[in-house]
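Asks: sequence first, then the predicted structure, then my questions.
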Amino acid sequence: MKQVNLKQQAVKKLKNGYPLVKEQDLAIPITQSEQDQLVQFCSNKNEIIGTGYLSAQNKGIGWVFNAPKFQWTKHELARLFQSAFHKRSAYFHDEGTTAFRLFNGEGDGLGGVTIDFYAGFLVVSWYNQFVYQEKAQLLAAIGLTDLKIEGIYEKIRFPHDTKLATEHVCGKEAPEPLVIYENGVAFATYLNEGWMTGIFLDQKEVRGKLVNGFLAGKTLLNTFSYTGAFSVAAAMGGALGTTSVDLAKRSLEKTKEQFSVNQLPLDNHDIIVMDVFNYFRYAKKKGKSFDCVLLDPPSFARSKKHTFSVAKNYGELVGEVEPLIAREGYLIASTNAANVSESKFKKMIEEALKSKQRVYRLVEHFQLPADFKVASSFPEGNYLKVFLYKLDD
């Protein structure tokens, strides 16, 4: 196995359990031919720090296994998977939630791979070339666990030669739509449609608050609404009305479908295909206001007239939507941008509210749910940040 020497600062991090190796951590830069293989990470004195692999992805250049003597065999991988699956056993006994994360990459000891459970089917996501080229062994390892499944889909989440971002791998093919449940609410999902399935499983606790009646008798503006999952959750929790706004044309039919699988009429629930910033201007002209506004934009987005990034523009987004939040209303501010710290995100929100002279109070704070296990030594793995504010309290 090839040895890769690290700078002293990186050695200290890895000894403390930090699992990610970045390009600047390497004592000597690696060539393309040295990537995508198992390696031993060493100090400049050739002390072995840990076993892992090199393979570029958006987070870094490689991962260290959390078990010092971990062996890359299907039986060792099966034990790793089985341990993670066992930790989620309570979810299998919850009839109201049939979709959740089973294996969360570095949080469960192996960076670069995630496994999601969708009502008897698995969605395995590969985040770099190494795990993708090793997929036969990784899938065989899943097969050695006691998990009972009907079929497996894969999603390739790194630049690659094949045109397919998703593919059915083995077993039965899932029905379309595959209806899953979360907090007792039905959601239509599609396992073989690109990178996304129709719902982001990491937001289950935020949707759960809505389902439990947080906005009962109130109105919600759901921006960047995708398939309208937040709107459906609010409606199931007794919301008086919802407005879902997204630029993508598919959002109209997708959101209608989510209401339909829950047998919810669309009375008082508007679905608007429009650039969110254009909608803000339209709503202000019409004198609209909402009891709650939910802002959950993509980390980066571009339309014909706007380029948006959470890191640069989230505060501006809050400022734009503030006039639409009713007196004593709520703001749910959310991002999954890993490059924005929790403190920076909170500061952007609150500075924008202050600039608009709105009094605010932080009511609740959400991070990743328990099935999205995060390594204590890798806090940036807890990428989800959601702040619920009460205004004019």
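Replies: All right, it came through fine.
Asks: going forward, measure contacts between C-alpha atoms and count neighbours the same way
Replies: Fine.
Asks: nearest residue to the middle of the chain?
Replies: Nearest to the mean C-alpha position of the chain, by Cα atoms, centre = their mean, lies residue 202 at 5.2 Å.
Asks: quick one, what contacts it?
Replies: 368-369, 372, 384 (Cα atoms under 8 Å, 6 or more residues apart in numbering).
Asks: which of the residues you listed lies closest to residue 287?
Replies: Here the nearest of the contacts of residue 202 to residue 287, counting by Cα to Cα, is residue 384; it sits at 32.5 Å.
Asks: about what we covered before: which of the contacts of residue 202 sit farthest apart?
Replies: Looking at these by Cα to Cα, the two members farthest from one another are 372 and 384, with 10.1 Å of separation.
Asks: neighbour count: the two, which is higher?
Replies: residue 372 (23 against 20; other Cα atoms under 10 Å).
Asks: host element of the more buried one?
Replies: Element membership for residue 372, per DSSP states H and E: none, as it lies in no helix or strand.
Asks: pull the longest strand from this protein.
Replies: For the chain, the strand that runs over the most residues, judged by DSSP state E, is strand 325-335.
Asks: which parts of that one are buried?
Replies: Using 16 or more other Cα atoms under 10 Å as the burial criterion, the residues of strand 325-335 that qualify are 325-326, 329-335.
Asks: farthest pair within these?
Replies: Those two in the buried residues of strand 325-335 that are separated most widely, counting by Cα to Cα, are 326 and 335, at 22.5 Å.
Asks: how about the helices in the stretch 101-250 of the chain?
Replies: Assigned by DSSP state H, counting those that start in this stretch, the stretch 101-250 of the chain shows helices spanning 129-133, 135-143, 204-211, 229-236, 250-261.
Asks: in addition, the following structure is provided for comparison:
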Amino acid sequence: MTKTIDLQVNAKNIADFKRGYPLILKDAIINSDVLTKEGTIVRLIDRDRKFVAKGYHGLQNKGIGWVLTRKEDEEIDFDFFASRIDAAFARRETQFEDLDTNAFRVFNGEGDGIGGLTIDYFDGYYMVSWYSEGIYSLKHHVYGALDKLVEYKGVYEKKRFDTKGQYIDQDDFVKGEQGDFPIIVRENGMNFAVNLNDGAMTGIFLDQRDIRKAIRDKYVDGKNVLNTFSYTGAFSVAAALGGATKTTSVDLAKRSLAKTIEQFSVNGIDYEQQDIKVMDVFEYFRYAKRHELKFDLVVLDPPSFARTKKYTFSTAKDYPALIADTIAITEKNGIIVASTNNASFSMKKFKTFIEQGFADAGSKFKILEESSLPKDFRTNRDFPEFNYLKVVIIQKLK
């Protein structure tokens, strides 16, 4: 039997937990100093020692743990994990049947009932990501559930934590057969090369699937496209397959060149007919202005925070300036795909950044569409702060 520790909840936070708030914040707990070892099962109680919820201790971002159940008699054991994972897989049944897409998320943390844990599917391979030492200490239940519930080619994991609760990125083969990487997965009929055992990233961000499809199907036919912070060029691939006359991919990371060439190549696209620039995006903006370059569609999907030798960029502070820079190299009636995965502000706040950028540039716009996480990245509607992705597709009017 796993040891359980009682944590007393501040009176002002009890209602939040009772209505389903999943993250245990340190400020919500009166006696958090009793916590020592991550992975400990915790029982949340009020000042009269009445049961509120049950979860586990694990350091992640602002939290010290996650609520797992509001049923006092439900044990946090193998059956608990198996039931949550089985239910999550059942919700994705239609996606497993989709012949055009075989890479997607099958378990999305707190949205599927276990905060700190995600599981992604890549054509028979599963990648399990652990976001705290606490949830990692319970891994035997998760891997046991996978063995019981699904057939797989192989399982990989990524540990995105250290003992101080900060993120690190490392990965490892767990069981089954090892992949011959890169493997080629399909997404809405497009091909992408992925590697599950080569550092923090796989080669594609699965949460942007709907946006890649929208770009390909609606916005790029006959257009000149710029993809900034391009990583492995997935948006550029979507644009080229959608009929773009030219794509330009810009990213500071040196490996982005080879990775982007690879993604073009697995789709039968002649990469030599596309521009791939290894350079700082902000330097490229200045270069484009000097050479009077204009684009019909620009993709902006920067990291939440980045530091180079010359710049420090934060989406929470610098996105309006990024929009203003983009406007200067966007054709009249051109499209800007503005995206961020920063969970610290809302969609409403993000749209004020866009408005400020256009106001600073003396330009006008209209919003064509907006979206957030795709359906496989399940979230709780009552707590939109966990739906971190915000994408707004904008048309520049002048």
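Replies: Everything's here; your move. Everything quoted here is computed from the prediction, not taken from an experiment.
Asks: still on that earlier bit, got the angle for the longest strand of the first structure vs helix 204-211?
Replies: In terms of direction (axes from the mean of the first three to the mean of the last three Cα atoms, to 10 degrees), strand 325-335 of the first structure departs from helix 204-211 by 160 degrees.
Asks: so which bit of the second structure is strand 325-335 of the first structure matched to?
Replies: Under TM-score structural alignment, strand 325-335 of the first structure corresponds to residues 330-340 of the second structure.
Asks: show me what the residue nearest to the centre of the first structure aligns to in the second structure.
Replies: Structural alignment places residue 202 of the first structure opposite residue 207 in the second structure (criterion: TM-score structural alignment).
Asks: sec struct for the alignment partner in the first structure of residue 7 of the second structure, please.
Replies: Structural alignment places residue 7 of the second structure opposite residue 4 in the first structure (criterion: TM-score structural alignment). Following DSSP: H, G, I helix; E, B strand; the rest coil, residue 4 of the first structure is assigned to strand.
Asks: nearest spatial neighbour of residue 4 of the first structure, skipping sequence neighbours?
Replies: Spatially, and ignoring its direct neighbours in sequence, residue 4 of the first structure is nearest to residue 41 (4.9 Å; Cα to Cα, 6 or more residues apart in numbering).
Asks: so what's the aligned residue in the second structure for the one you found up against?
Replies: In the second structure, the residue paired with residue 41 of the first structure according to TM-score structural alignment is residue 44. By Cα under 8 Å, 6+ apart, the contact set of residue 44 of the second structure is 6-9, 51-55.
Asks: if you set the cut-off to 6 Å instead, what comes out?
Replies: Taking Cα atoms under 6 Å, 6 or more residues apart in numbering as the definition of contact, the neighbours of residue 44 of the second structure are 6-8, 52-54.
Asks: now it: which helix or strand?
Replies: Following DSSP H and E, one finds residue 44 of the second structure within strand 41-45.
Asks: so how far is residue 8 of the first structure from the residue lying farthest from the centre of the first structure?
Replies: Note on the first structure: the largest separation between a C-alpha and the mean C-alpha position, by Cα atoms, centre = their mean, falls on residue 45 (39.2 Å). In this structure, residue 45 of the first structure and residue 8 of the first structure are 10 Å apart, going by Cα to Cα, to the nearest Å.
Asks: find residues that contact each of those two.
Replies: When contacts are counted by Cα under 6 Å, 6+ apart, the set common to residue 45 of the first structure and residue 8 is empty.
Asks: so what's the residue count around the residue nearest to residue 224 of the first structure when sequence neighbours are not counted?
Replies: Using Cα to Cα, 6+ apart and skipping the chain neighbours, the partner closest in space to residue 224 of the first structure is residue 246 (4.7 Å). Residue 246 of the first structure sits with 23 neighbouring residues when counted by other Cα under 10 Å.
Asks: any idea how far residue 246 of the first structure is from residue 309 of the first structure?
Replies: Relative to residue 309 of the first structure, residue 246 of the first structure is positioned 16 Å away (Cα to Cα).
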